[in-house]
Structure formats: C-alpha cells, structure tokens
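Colleague: Next input, structure requested:
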Amino acid sequence: MPKYPTVNYIGNKEKIAKWICDQFPKEATSVFDAFSGGCSLSYEAKHRGYEVYTNDILKINFHIANALIQNNETLLNEKDIEIIFSGEPFKGFMTENYAEVYFFEQECKELDLYRNNIEKLDSEAKKSIAFALIRRAMVRKMPYSRFNLTWAKIIQLRDEEYSYEKYKRKRAYHNQSFKFHFLQNLDEYNSSIFTNNKNNIAYNDDVFNLLDQIKADVIYLDPPYSGTMNNYFGFYGLMDDFILSEKTRPFNNNFIDKKTIAELFDKLFSKLKNFKYWYLSYNNSSLPTKEELLSLLNQYANHVEVIERDHHYQITGKEKKQKNKEYLFIVQNKHYQTQTEPKKNNIFNDERIIHSNLMSEIDSLV
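Modeller: The predicted structure follows:
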C-alpha cells in the first residue's frame, strides 16, 4: 500500500489523520481539506476512497498537494533527474537575496540552477514532485526545519562539533547537499503516488475565495493555531520565494493575529453553507478557547460535538515538550439540512461535549 512520504511539516496531522478520518460520517463521499498544509489528512482521505479537494495559500503546499493528491500516476524518471541536475550553478534570485541569509552562496547558486531546470520538465505534476523534493532537501538542511532563524544561529547549529557538544548529535545531514537529499527521498515520494479513481483537485488560494465554489460532504479545517508558534509564512514563505523567484508578502486572513482571530473564525463559519459536515482541529493552547469556539459555532449549527485526545508536540528537544489536548469540533450544518433535505433525528446531542482521551502520541517537529 502506498505510504505518505516524509514531509517534515510543523503542525502536520500525520499521526492523527486516521483518527480524524474515522470520525467522518459513513455516507460522506467527498472531503475539502481547506488548509491542507503538508497534506497528511488529504492523503489519508484519498487512501479511503474519498474525492478530495485540497487548498493552501502557500504555493509550496499546493505543489505538495498537486504531487500527492491530484496526481494519480506521474513519477519522476531518470531523464527528469538528469534535467534537474544538469548544468553549472549560477548566481540568480536565491543567490542575490538569500546567500548567507539561509544558505551558503554556493548552495544558493545550486538552488538557482535547480529552479531554472525544474521549469524544463514536461508536465506540471513532475514540476510539483520536484518542488516537493527540493522542499524536503531545503528543510533537511535547515536547523529546526523552519526558515525563521538568523544566519548566525544557522551557522552555529550547522557546526557539527557544536551540535555534538550541545545535543550529543552531529546532525551531519544539515551539511549534505540538496542533490543528496533529493535523491535520498526520490523513491519514497515516487512510491507514495497512487490513484483512488476519483477526480481529486488541488487549489492554491485564500480559503475565502473558494467556499462558494467547492461543494463537498465534509469540510476539514486545520488553520494555524493562533497563540502558538505556528507562523507558516515565516516558516515556509522562503520556498514560495524560491518557486516564484520573487519576494512574497505575508498573506491576509492568516489566522495568527490574536486580536482578530475570533472575528475571522466567525467570518469563516458564516460561509460554510455548501458543506453538510464541518470538522475543525484546534487545541487547548490556542485562541479562541474551546468555549469561545463553541459559542461561535452554535450561532450556525444546532449540533456541535467536541472530541479530544492528548497530543504531545516536541518543539526543540527532549527538555522542551508541550503537552496539548487536541480538539476535533464536529458540526452538522443546520442551514444545509434545511435547504436540501427534510429534518431528521440527529446523532449529535446539542448539549453534549464528548471527551475521548485516547493514547498520547509524540509528534516530532524537528
């Protein structure tokens, strides 16, 4: 059976994707993953035979989805690899803007070459697989797997002797080449691609531009958890710069600002009429609180259920673990029911909030 490849995406739901999909109603046949990120939930839904629609505002996340979810059969072959790695590194956008900011100058020249060569591939699916693999290589070379460190800190953490002295690990993979990491992960990514014989589609847009266009039985919502460290543009925006060869700006509607997050959720919930079932992932360290989210959701639905499980995030090391409860809000849309079918007895109890404390899991973000 094809397996979800190693993506290294902070906040990824890989270890609880099966648990989330287990909650979907039996009659559902389609899922819209509106903040798809690293696509672990979409990948599990595709495995289960759902027609899957993904969306993410980051261009690199769209390419992950295009490679793994929309793509059913296209792989990278030896000729493609020869194209990507042919030629001599040169000074281009990445060198001019990010040499000795995130990577050494020679590494940035290599990225400029690979970006130019990816454009020569003969299909959009191949380009997306290549971008996903270059992303994996860039993340693998970056301490803490995110692009919000200073150059001085990067230099320090890429020093294998310092790393060994401080962490008892040399982390030599930070100093392996992009090509080494790309080729090391190539077979894993190629073997993860499969068809479920459905018309799965990947989108790259602000979620608010799509809510009136996409119709699915289930919408799954996994926005950034406001009040936590999850700033996805800060973590991964560099990769969009690499893809577009331009400096991109932080996007609107980013679900990060604690001052506007409640208003943004209210706006989101008000526009979900196309979806009969809503599933929202959140946790106890984030804002709004569980109670505040319930209050907002109850304005749009009579039937709201919350299930939860312990979930551990390992942020930087063994001594810095943050224990969280992961919430899954489950909503049946009363407006959808009123518009499309006669009212039925519902499996949800209006006043009931179920606490299902399951086994704790370690979700390593390093």
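Colleague: use CA for all of it now, contacts and neighbours both
Modeller: OK.
Colleague: I'd like to know how many residues surround K153.
Modeller: Residues near K153, counting by other Cα atoms under 10 Å, number 12.
Colleague: Do me a favour and get the end-to-end distance for stretch 111-128?
Modeller: End-to-end distance for stretch 111-128, by Cα to Cα, to the nearest Å: 16 Å.
Colleague: Could you give me the buried positions within that stretch?
Modeller: Buried residues in stretch 111-128, defined by neighbour count with 16 or more other Cα atoms under 10 Å: 111-115, 117-119, 121, 124-128.
Colleague: From these, which land in helices?
Modeller: Residues of the buried residues of stretch 111-128 located in helices (DSSP state H): L111, D112, L113, Y114, R115, N117, I118, E124, A125, K126, K127, S128.
Colleague: and those as a markdown table, adding distance to I315?
Modeller: Shown next, in a markdown table, are these (distance: Cα to Cα, whole Å):
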| residue | distance to I315 |
| --- | --- |
| L111 | 28 |
| D112 | 31 |
| L113 | 33 |
| Y114 | 31 |
| R115 | 31 |
| N117 | 35 |
| I118 | 33 |
| E124 | 34 |
| A125 | 33 |
| K126 | 33 |
| K127 | 31 |
| S128 | 28 |
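Colleague: do you know how far L183 is from E82?
Modeller: 11 Å.
Colleague: please give me the structure for this one as well, since I'd like to look at both together:
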Amino acid sequence: MFKYPKVNYIGNKEKIAKWICDQFPNDAHTLFDAFSGGCSLSYEAKCRGLEVYTNDILKINYHIANALITNNDVLLDEPDIETIFSGEPMEGFMYENYAEVYFFPQECKELDRYRQNIELLESEEKKSLAFALMRRAMIRKMPYSRFTLNWDKIVQLRDEEYSYKKYKRRRAYHNQSFKHHFLQNLDEYNQAIFSNNKKNVAYNDDIFNLLDTVKADIIYLDPPYTGTMNNYFGFYGLVDDFITSEVTQPFENNFVNKNSAIELFDQLFSKLGNFKYWYLSYNNASYPSKEELLDLLRKYSDDVEVMERKHNYQITGKHKKEKNTEFLFIVKNESYDYTNRHSRKHTVCEATN
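Modeller: Below you'll find the model as predicted:
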C-alpha cells in the first residue's frame, strides 16, 4: 500500500481526496486534473487505477506531478544524495536576488549549490523528485509555509525565543538545515512512488492551452478560490525562481480577480467538450457564489449536481481555522461521444482520511 507524502500545500485536497474520488462514476477510467497543485487528488486517483493527466502552471507543481504521478519506479539513492549535497556553498541566483529577502545569505548560497548539483542527476524523474523534496525543505524553513512575509517578520518568527514567548513554541524546525529537512522526508517520498500500470502524464501550461488537445473521461477543476487566500504565485513562485534561476512573473488566467472571475469561468466551461464528466471544487467563502456557478454550468448541461461537505482550512495555527463548506459540482456532458473502452480499475494505495 502506498501513501501520499507530506507536501504541505495550501488548499490541498488531501483530507477530502477520497471523498471526491468516491463520487467518480464507474465508467470513468481517465482523469485530467487541470489545476493539480500538490497532486493529492491525482495521487488518490492514481491509487485507484485511473490513468491520470495532471497540469499546473507553476513549474514546481509540474515537478511534484512528475515525481509522484508519472514516475513509476525511479527513486533517489545514496549516490544521488551525495551529488546533491556535495561541494561548497556558492554565490548564485538565489544569493543575488533573495539573500535577506526570504533566507539568510548562507542559506541562499547553499540553495545555489544544490540547484547546480540537481542538474547533474541522471534522469528527469530524479531531478523532479529532488525539486519536490527541496521545495518541502524550503517550506519547512519558512514561517507560515508561504513566501508572502517580509524579511523583518521572517527573522522575528525564526527567533526561537521570540516564538516561545509569543506562541509558547520555539519552532526550531525553521532553523534546521535544508539538508536536514530533505533527508527527513526522503524515505517518505521514495516510498510513495509506484506504478499503476497506466501512462500517466504531467503538463506545465496554462489550462486554456490544453483543453483542445487533452481528452479524458473526467476533468477535475480545483482553481484558486476567488476572493479567498488564493495567491499561489505569491505562495510558491519563489520555488519556480529557484528552479529556473530567473525572477518569474505572475501568470494570466489566475482566477484571482473578482472582476474577471465569472467571465473566466464561463470561458473555461465553454471549452470542456473533450470530457464526459466535469468535477469542480469550490467553497462557500469564494466568488462566484454557488448559485452563480450553477447558472453558468447549466448553460452547458441540464445534468448538474452539487454535493456539500464541511471542510476546515488551517491558516495560521492549530487553533485558528476557517470553517467552510466545500462544494463539489458534478456535471455530465450530455453532448459527449463516449466510444473508448478501458481496463478495469484497481486500488493500490492506503485510504485517505
């Protein structure tokens, strides 16, 4: 049995991935996870034997998918670890751009060395797995697990005495090394890799560039929830900068702007003809509202159902949570021509909570 590793991704559907996949019809054998993020839903679907196609516009999310969804058997071994962590820290892109912005200068030098070394790994799967683990290490050292704080606040929150005085927790893990966090999670990531005997594929693109070419029984849509804490470029764009050694720019079609959200959803729904079933995750704190989304979806199908479930989003600590209702919109595309035959599904992973 296989288990989804600790990815620590805001908005992750890990806690409700099983519930969502339980709603998939028996005649569905392929899934396109169009906003795959941390890949918890894709991982659950892979466990159930579906052929999974993932997409995310963030490069780090592509690498998570390439490491955990498309990768069938490639692990990081001891020689790989020696390669990644060999040599002396160096002054490179991270040092020049982000020293005393997100990390201390010596830490940025370490990241620059590790980035150079990851390029020496022998396969793309190994590189993706290394990027996913380095992301986990970078996130563990960052207060609130996102790159949206200013440097003074980061320094303050990484002060263990201040943290203990203020929160009764020293949070020593913020000051443990990247290598420590990488190695602490290595076995869990390696053990999460398996084959479900399907040709799973990962994409890294704007969703609107793929809808005419990717075909699947189900498309699962989990876009940023407009009007909520949903700035994924702000949360994780720094990791893309680390990967590309470039200062990346915010992307279009990001579902952040309320002024364009309804038009963007309508444009999205109008292009889903390649999919027999549409599944959309959203919640009651977001815009558009449940009723507005229903109106939009009913332009394209008379067969629309909404399921609801309470779901808590932990934001800043174990006591402060946003309690919301999660909506799952289920649409049957009545104009879809279903002619393909597929093999029987089978479950190979641990059940999700």
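Colleague: After superposition, what's the TM-score, could you say?
Modeller: Scored by TM-score structural alignment, normalised by the length of the second structure, the superposition of the two chains gives a TM-score of 0.95; 340 aligned residues with a Cα RMSD of 1.0 Å.
Colleague: Just the closest of the ones in helices among the buried residues of stretch 111-128 of the first structure to I57 of the first structure, please.
Modeller: Nearest to I57 of the first structure out of these is S128 (Cα to Cα; 15.3 Å).
Colleague: Identify the residue nearest the closest one in space, chain neighbours excluded?
Modeller: Distances taken as Cα to Cα, 6 or more residues apart in numbering put H63 closest to S128 of the first structure, at 4.6 Å, once the chain neighbours are dropped.
Colleague: Near the one you found, how many other residues are there?
Modeller: Neighbour tally, H63 of the first structure, other Cα under 10 Å: 28.
Colleague: try the one 5 residues further on
Modeller: A count of neighbours around L68 of the first structure, defined by other Cα under 10 Å, yields 31.
Colleague: and if you look at N77 of the first structure?
Modeller: So N77 of the first structure, with other Cα under 10 Å, has 11 neighbours.
Colleague: List the contacts of the residue nearest to E119 of the first structure when sequence neighbours are not counted.
Modeller: Nearest non-adjacent residue to E119 of the first structure, counting by Cα to Cα, 6+ apart: K127, 6.9 Å away. Listed by Cα atoms under 8 Å, 6 or more residues apart in numbering, the contact set of K127 of the first structure reads I118, E119, L121.
Colleague: Translate K127 of the first structure into the numbering of the second structure.
Modeller: Alignment note: K127 of the first structure maps to K127 in the second structure; criterion TM-score structural alignment.
Colleague: which stretches of the stretch 51-200 of the first structure form strands?
Modeller: Assigned by DSSP state E, counting those that start in this stretch, the stretch 51-200 of the first structure shows strands spanning 51-55.
Colleague: Where do the helices of the stretch 101-250 of the second structure begin and end?
Modeller: Ranges of helices in the stretch 101-250 of the second structure, per DSSP state H, counting those that start in this stretch, are 105-118, 124-140, 151-158, 160-167, 178-191, 232-244.
Colleague: do you know how far the nearest residue to I154 of the first structure once chain neighbours are set aside is from K318 of the first structure?
Modeller: Ranked by Cα to Cα, 6+ apart and with sequence neighbours excluded, the top spatial neighbour of I154 of the first structure is P143, at 6.5 Å. With distances taken as Cα to Cα, P143 of the first structure is found 16 Å from K318 of the first structure.
Colleague: Looking at those two, which one has more neighbours?
Modeller: For the pair P143 of the first structure and K318, the greater number of neighbours falls to P143 (21 against 8), based on other Cα under 10 Å.
Colleague: The more buried one against Q156, yeah?
Modeller: No: using Cα atoms under 8 Å, P143 of the first structure makes no contact with Q156, being 9.5 Å away.
Colleague: In contact with the residue nearest to S128 of the first structure, which residues?
Modeller: S128, I129, F131, A132.
Colleague: at 7 Å what do you get?
Modeller: S128, F131, A132 (Cα atoms under 7 Å, 6 or more residues apart in numbering).
Colleague: Assess the claim that the last one and I64 are in contact.
Modeller: Yes: counting by Cα atoms under 7 Å, A132 of the first structure touches I64, with 5.4 Å between them.
Colleague: show me the contacts for E326 of the first structure.
Modeller: Contacts of E326 of the first structure by Cα under 7 Å, 6+ apart are Y282, N283, N284, E308, R309, D310, H311.
Colleague: how much space between it and N197 of the first structure?
Modeller: In terms of Cα to Cα, E326 of the first structure sits 32 Å off from N197 of the first structure.
Colleague: what about the host helix or strand of V331 of the second structure, how far off from the first structure?
Modeller: Here V331 of the second structure sits within strand 321-332, counting by DSSP states H and E. Mean deviation of strand 321-332 of the second structure relative to the first structure after superposition (mean Cα distance after the TM-score superposition for the first structure): 0.4 Å.
Colleague: Tell me the buried residues in that strand?
Modeller: For strand 321-332 of the second structure, by 16+ other Cα under 10 Å, it's T325, E326, F327, L328, F329, I330, V331, K332.
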